[in-house]
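Participant: for reference, the sequence and a predicted model appear below.
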Amino acid sequence: MASVLIIDDDDMVRTMLLRTVTRGGHEAFGARDGVEGMTRFRDHPADLVITDIFMPNQEGLATIMELRRVKPDLKIIAISGGGARASLDVLPVAEALGAQRTLRKPFTPTEVIEAINDVLGL
């Protein structure tokens, strides 16, 4: 069982991901943005972080960079629907910054579990 931190400002997406990860047999906890996510990570380091890209306070790319500084070998999955800038594809940038996998919203629970298992080598 892995510990998974989910960072997403959309309550519905975060709740769906928390349920999916828990049903997949892992411990899951959430945060609403990168600032809260980094606080939660420092208090309770996770094996894997799933982070949205477009969020208030601290967006996902900055969060990925900060996570890499804190724990260089951390497993990260970046997610994005493009937000208000739906035509802007930043998932390749997330990969360049250290995300092992990316998922484009909308995604299915099965896709989430497959990505988690792939990143964790399960």
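Facilitator: Nice, thanks for sending it over. Predicted, not measured: the structure shown is a model, and the values here were computed from it.
Participant: please count neighbours and contacts with C-alpha atoms only from this point.
Facilitator: Will do.
Participant: for V90, see how far away R14 is.
Facilitator: Distance, R14 to V90, by C-alpha to C-alpha, to the nearest Å: 20 Å.
Participant: do L74 as well
Facilitator: Applying C-alpha to C-alpha to L74 and V90 gives a distance of 20 Å.
Participant: tell me which helix or strand comes right after the one helix or strand A78 maps to.
Facilitator: Using DSSP states H and E, A78 sits in strand 75-80. Toward the C-terminus, strand 75-80 is succeeded by helix 91-97 as the next helix or strand (DSSP H and E).
Participant: now the following helix or strand past that following helix: buried residues?
Facilitator: Going down the chain from helix 91-97, the next helix or strand is strand 101-104, by DSSP H and E. Buried residues in strand 101-104, counted by 16 or more other C-alpha atoms under 10 Å: R101, T102, L103.
Participant: A further structure is provided below for comparison with the first:
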Amino acid sequence: MATVVIAEDDAALRGLFTRVLTRAGHHVDACPDGGSALARVRDHRPELVLTDVDMPPGMSGLDLLAMIRATPDLAPIPVIVTTGGHLDSDTAAALGATLLLRKPVSPHDLTAHVDAILAVEPTTCS
């Protein structure tokens, strides 16, 4: 069972992602914004982060991604970014995202991608 931190400002999507990943056997720590997600990532060193790109002012998903990648002991953590906007996969990868998922994300696709990433990218954060 992996720990996944979710940063999603939409409460309905945050709840859906939490239910889907919990049913898949993961421990989920869901946050409504990038700032609280970063605090959880620093405190708990999850095996994976799932973040929305566009969140309220303060810390966007891309800001969260940049902070994770800029912190040596957090940088190995895989980060999936989700968007309903115009961000493309190449740009997301160049910014350090492990994967870009377009909204709406089906529960099956979310679980499949999370499980695949966790199977091939074990993190060594401690």
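Facilitator: That came through fine. Since the structure is predicted, the reported quantities are computational estimates derived from the model, not experimental observations.
Participant: could you pull out the helices for the second structure?
Facilitator: Ranges of helices in the second structure, per DSSP state H, are 11-23, 34-44, 61-70, 89-94, 107-120.
Participant: with the second structure overlaid, report how far the strand holding A78 of the first structure is off on average.
Facilitator: Taken against the second structure, strand 75-80 of the first structure registers an average deviation of 0.7 Å after superposition, with mean C-alpha distance after the TM-score superposition for the first structure.
Participant: residue range for that strand in the second structure?
Facilitator: The alignment of strand 75-80 of the first structure onto the second structure (TM-score structural alignment) covers residues 78-83.
Participant: from the buried residues of strand 101-104 of the first structure, which is closest to A78 of the first structure?
Facilitator: Comparing the buried residues of strand 101-104 of the first structure against A78 of the first structure with C-alpha to C-alpha places T102 closest, at 4.7 Å.
Participant: how near is that closest one to E59 of the first structure?
Facilitator: 15 Å.
Participant: which residues touch F17 of the second structure?
Facilitator: F17 of the second structure is in contact with I6, P107, counting by C-alpha atoms under 8 Å, 6 or more residues apart in numbering.
Participant: check the gap between T98 of the second structure and S60 of the second structure for me.
Facilitator: The spacing between T98 of the second structure and S60 of the second structure, counted by C-alpha to C-alpha, is 17 Å.
Participant: ok so, going back, out of the helices of the second structure, indicate the one that is most buried.
Facilitator: Most buried of these, by mean neighbour count (mean count of other C-alpha atoms under 10 Å): helix 61-70, with a mean of 20.
Participant: what's the angle from it to helix 34-44?
Facilitator: Note on geometry: by axes from the mean of the first three to the mean of the last three C-alpha atoms, to 10 degrees, helix 61-70 of the second structure and helix 34-44 are set 30 degrees apart in direction.
Participant: mean per-residue distance, helix 61-70 of the second structure versus the first structure.
Facilitator: Looks like 0.9 Å for helix 61-70 of the second structure (mean C-alpha distance after the TM-score superposition for the first structure).
Participant: what's that helix in contact with?
Facilitator: With contacts defined as C-alpha under 8 Å, 6+ apart, helix 61-70 of the second structure is touched by 7, 34-35, 37-38, 51-55, 74-77, 79, 81, 95-97.
Participant: can we see that at 6 Å?
Facilitator: Residues outside helix 61-70 of the second structure that contact it (C-alpha atoms under 6 Å, 6 or more residues apart in numbering) are G34, T51, D52, V53, L74, A75.
Participant: all set now, cheers.
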